[in-house]
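*Asks:* Would you be able to build a 3D model of this:
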Amino acid sequence: MQLYNTLSAKERAALIEQAGEDRLTLSFYKYAQIGNPELFRNHLFVAWDAMDVLGRIYVAHEGINAQLSVPAKRFTEFKAFIDDIYFLKNVRLNIAIEQDNKSFLKLKIKVRPKIVADGLQDETFDVTNKGMHVDAEKFNQLIEDPDTVLVDMRNHYESEIGHFKNAVTPDVDTFRDSLDIIENDLKDHKEDKKLVMYCTGGIRCEKASAYYKHKGFKQVYQLEGGIIEYARQVKAKGLENKFLGKNFVFDHRRSEQISNQVIARCHQCGEPCDTHVNCANEACHLLFIQCESCAKKMNNCCSTDCQDIIKLPYDEQKRLRAGKKNSNKIFKKGRSPVLKFKV
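*Replies:* Prediction:
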C-alpha cells in the first residue's frame, strides 16, 4: 500500500499545469482525542492521495491540523469524506482569500506529539475548555472596548506584515514563547480585562484561550476562524476592516492581501515592502522581506556572503551545507545581523 509521495514538487507542478483545472486552498483544525494517530494518518493518506489532495497535515493524540489544496471538482467528495469522520463532521473549512493552484505540491501527513507545539507539560490542562468564540462583528466591537487587551498569537515575522489595529504583537519566534510572556504581562488583569486573541485560522488561539482560562483569566475570547474567516465575513457583511496589511500563510503564496496598507519595510533598504522571500542560497534559506530593487541588486540573497556562495558550482554549494551544524541554521525567520532594517 502506497503511503508516501512518488512525485517530486517539480513533477507535480507540471501535472497541475497540464491539467489546467482549478484547485481550492483551504485549512481546518480540530482538537479531539485520537487513539491511534498513526492509523488515522494512514487512513487519510490513502483517501486523499486518491482524490489528488495535496498539503501539509499534522495528526496527534490531541487532534488534527490541516492545510490543503483540493481539486475544485472533487471538493464535494472531499467534504463528504471528512463529514463521515465523527469528530470532523461540519468542521469549519477556512477557504483561502487568494487562490493559487500551486499552493501545495506534495501530500505530507505527519504524526506529531501535538498539532500545535506549546512546550507545556501540564497534565491538568484541558485544551477543550476553550474561550468564547466571536465573529467578525462582535470582534470589532470588543477591540474598541477600553477594557479589552487584544493579543496577536502569531510570531514576529507574521505580525510584521499585518496585524489588527492596537494589537499587542509579541516579538517571539514560536507560539510556545508567547504563552508565558503574555501571562506575565497581564498577570494583574486576570479579572478586570477582556483578553481577546487572534491568529491565522484559529488553532493557536483555541489552545491559548484554554490555557489562559486554566491560568485564571476570567474573560477570554478568540476570533473564530482567525484572520482568514474575519476577512471573509468583513467582505460578505460589509463590515469595517480593522486589519492592517497582509495575512502571512504557510504555503507557497506566503501571504494574502487583507487591506491595502503596507506596514512593513524591506529588511535591506528600509523602503515600504511586505513581500517575504527565502534567500536564494539553499544553505541559508533565510526568510526575510525584500523589495524588487534589492532582489535584483542582491541576486535574491540576504547578504553578500550568500551572493558569493550561489556563484559556486552546485556540488560545492551542497558540500558547504552538509552536516547537522549547518542545517540547524536553515529556516530562520528574519533573525540575522545582515538585515539592517529588521525591526
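*Asks:* Please count neighbours and contacts with C-alpha atoms only from this point.
*Replies:* Noted.
*Asks:* What is the helix or strand Leu39 falls within packed up against?
*Replies:* Here Leu39 sits within helix 37-50, counting by DSSP states H and E. The contact analysis (3 or more Cα pairs under 8 Å, 6 or more residues apart in numbering; DSSP states H and E) places helix 37-50 against strand 54-60, strand 107-111.
*Asks:* Tabulate those strands (TSV), appending distance to Gly201 and mean neighbour count.
*Replies:* Shown next, in TSV, are the helices and strands packed on helix 37-50 (distance: least, Cα to Cα, whole Å; neighbours: other Cα atoms under 10 Å):
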stretch	distance to Gly201	mean neighbour count
strand 54-60	14	23
strand 107-111	19	20
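*Asks:* To check against the first, give me the structure of this:
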Amino acid sequence: MQLYNRLSAIERAALIDKAGEERFTLSFYQYARIGNPEIFRNHLFIAWDAMEVLGRIYVAHEGINAQLSVPAKRFNEFKDFLDGIDFLENVRLNIAIEQDNKSFLKLKVKVRNKIVADGLNDETFDVTNKGVHVDAAAFNELIEDDNTVLVDMRNHYESEIGHFKNAVTPDVDTFRDSLDIIEEDLKDHKEDKKLVMYCTGGIRCEKASAYFKHKGFKNVYQLEGGIIEYARQVKSQHLENKFKGKNFVFDHRRGERISDDVISNCHQCGKPCDTHENCANEACHLLFIQCEECAAVMENCCSTDCMEINRLPYEEQKALRSGKGNSNKIFKKGRSEKLKFQKKT
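*Replies:* Okay, the predicted model is just below:
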C-alpha cells in the first residue's frame, strides 16, 4: 500500500506545468470526534493521492484541518468524497482569492495531537461549544459597535501585513500565547463587551470562541470562514471592505491581497512592502518581509552571513548545518537581530 509521495516537489511542478490544467487552492476544517486518526489519515491519503490532490492536512482526535490544491476537473469527485464522510458532509470550503496551480507540490496527511496547537490540558473545555458565527455583513456592523472588542487571533507575522480596522493584534508567536493575553486584558469585560474574533479561515477562532465561553465571556462572536470567506462575500455582495492589506496564507503564495493598502515594511531597508520570503540559506529559512530590491542585493537571504553560506557548494552547506538545530530561529518568524526594520516587540 503506497502511503507516501512518489514524486519530489520539482518533479511534481514539472508535471503540473506540462499538464497545463487548472487547479483550485482551497481549505477546510471541522472539529469532530475521530476515534482512530491513523486509520482516517490512511483513508484520506489513498483516496486523495488517486485524485492527484496535493496539500497539507492535519488529523487528530478533535478533527481535521486541511489546505489543499485540487485539480479543477476532479473537484466534483473530491466534493462527493467529502460528502460521503458523515462529519464532512457539506463542510464549508474556503476557495482561495488568488489561485496558483503550484500552491502545494506534495500531499502530506499527518496525525497530530490537535489540529490547532493550543497547549491546553483542560478536559472540561468543550471545543464544540463555540461562539456565534457571523457573515461579512453582520461582522461589518458588529465591529462599528462601541461595545465591541475586535481581536485578531493570528500571529504577529500574519497581522503585520494585513488586519481589520481597529483590531487588537496581539504581538505573539503562537496561538496559545494569545489566549492568556486576551483573557487578562479583557477580564473586566466578560459580560459587558462583545468579543469578536477573526483569523485566516476560521479554525483558530472556532477553538478560541469556545475557550473564551468556557472562561466566562458571555457575548462571543467569530467571523465565519475567516478572512478568506469575508473577502469573497465582500466582493460578491458589494460590501465595504474593512480589511487592510494582505491575508497571510500557509502555502507557497504566502499571501493573498485583500486591499491595495501596504501596511508593513521591508525588514531590511524599511520601504513599504508586504511580501514574505524564507531565507535562501536552508540552515536559517527565516520567514521575513523582503522587497524586490533587497532580494536582488541579498540574494534572497536575511543577512550577509546567510548569503555567504548560501554561496557555498551544497555539500559544504549540508556539512555546516549537520547536527545543528535552528528551530528557535525559524519559530520566531520575522524576529532576528539581523533585521533592522523588523516588527518591534
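*Asks:* Got a TM-score for the two of them?
*Replies:* With the length set by TM-score structural alignment, normalised by the length of the first structure, the two chains reach a TM-score of 0.99; 343 aligned residues with a Cα RMSD of 0.8 Å.
*Asks:* buried stuff in the helix holding Leu39 of the first structure?
*Replies:* For helix 37-50 of the first structure, the neighbour count (16 or more other Cα atoms under 10 Å) marks Pro37, Glu38, Arg41, Asn42, Leu44, Phe45, Trp48, Asp49 as buried.
*Asks:* My read is that Tyr198 of the second structure contacts Glu206, right?
*Replies:* No: look at Tyr198 of the second structure against Glu206 with Cα atoms under 8 Å: they stay out of range, at 9.2 Å.
*Asks:* Quick check: neighbours shared by those two?
*Replies:* Gln222 (Cα atoms under 8 Å, 6 or more residues apart in numbering).
*Asks:* what helix or strand does Cys306 of the second structure sit in?
*Replies:* Counting by DSSP H and E, Cys306 of the second structure is part of helix 304-310.
*Asks:* distance between the helix or strand that comes right after that helix and the chain's centre?
*Replies:* Per DSSP H and E, the first helix or strand lying C-terminal to helix 304-310 of the second structure is helix 314-321. Distance, stretch centre to chain centre, for helix 314-321 of the second structure: 31 Å (Cα atoms, centre = their mean, to the nearest Å).
*Asks:* Helix 314-321 of the second structure vs the first structure, average distance?
*Replies:* Helix 314-321 of the second structure differs from its equivalent in the first structure by a mean of 1.0 Å after superposition (mean Cα distance after the TM-score superposition for the first structure).
*Asks:* In the first structure, what stretch matches that helix?
*Replies:* Aligned using TM-score structural alignment, helix 314-321 of the second structure spans residues 314-321 in the first structure.
*Asks:* Just the buried positions in that stretch, please.
*Replies:* Those would be Gln317, Arg321, for stretch 314-321 of the first structure by 16+ other Cα under 10 Å.
*Asks:* can you list the residues that contact it?
*Replies:* In contact with stretch 314-321 of the first structure (Cα under 8 Å, 6+ apart) are residues Glu282, Ala283, Ile309, Ile310, Asn326, Ser327.
*Asks:* Ok, stretch 287-306 of the second structure next?
*Replies:* Counting by Cα under 8 Å, 6+ apart, 265-269, 271, 273-281, 284, 286, 307, 330, 333-335, 338-339 sit against stretch 287-306 of the second structure.
*Asks:* how close does Ala295 of the first structure sit to Ile289 of the first structure?
*Replies:* Distance, Ala295 of the first structure to Ile289 of the first structure, by Cα to Cα, to the nearest Å: 10 Å.
*Asks:* More neighbours: the two, which one.
*Replies:* Ile289 (30 against 17; other Cα atoms under 10 Å).
*Asks:* got the residue ranges for the strands in the stretch 151-300 of the second structure?
*Replies:* Ranges of strands within the stretch 151-300 of the second structure are 162-164, 194-198, 220-223, 243-247, 256-257, 276-278, 287-289, based on DSSP state E, counting those that start in this stretch.
*Asks:* closest to Ala9 of the second structure out of the ones you listed?
*Replies:* The closest of the strands of the stretch 151-300 of the second structure to Ala9 of the second structure is strand 276-278. By Cα to Cα, the value is 16.7 Å.
*Asks:* Quick check: the closest one compared with the first structure, mean distance?
*Replies:* Mean for strand 276-278 of the second structure is 0.5 Å (mean Cα distance after the TM-score superposition for the first structure).
*Asks:* circling back to that earlier point, turn the helices and strands packed on helix 37-50 of the first structure into TSV, including distance to Tyr31 of the first structure.
*Replies:* Formatted as TSV, those follow (distance: least, Cα to Cα, whole Å):
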stretch	distance to Tyr31 of the first structure
strand 54-60	9
strand 107-111	14
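*Asks:* now for those, which one comes closest to Glu160 of the first structure?
*Replies:* strand 54-60 (23.8 Å).
*Asks:* The helix or strand that that closest one is followed by aligns to what range in the second structure?
*Replies:* Once strand 54-60 of the first structure ends, the next helix or strand along the chain (criterion: DSSP H and E) is strand 63-71. Aligned by TM-score structural alignment, strand 63-71 of the first structure falls on residues 63-71 of the second structure.
*Asks:* once aligned to the first structure, how far is the matching stretch on average?
*Replies:* Stretch 63-71 of the second structure sits 0.2 Å off on average (mean Cα distance after the TM-score superposition for the first structure).
*Asks:* Mind jotting down where the helices sit in the stretch 151-300 of the second structure?
*Replies:* Using DSSP state H, counting those that start in this stretch, the helices of the stretch 151-300 of the second structure run over residues 156-159, 175-185, 203-214, 226-237, 292-297.
*Asks:* wait, doesn't Gly245 of the first structure sit right on Ile161?
*Replies:* Yes: using Cα under 8 Å, Gly245 of the first structure is in contact with Ile161, at 6.0 Å.
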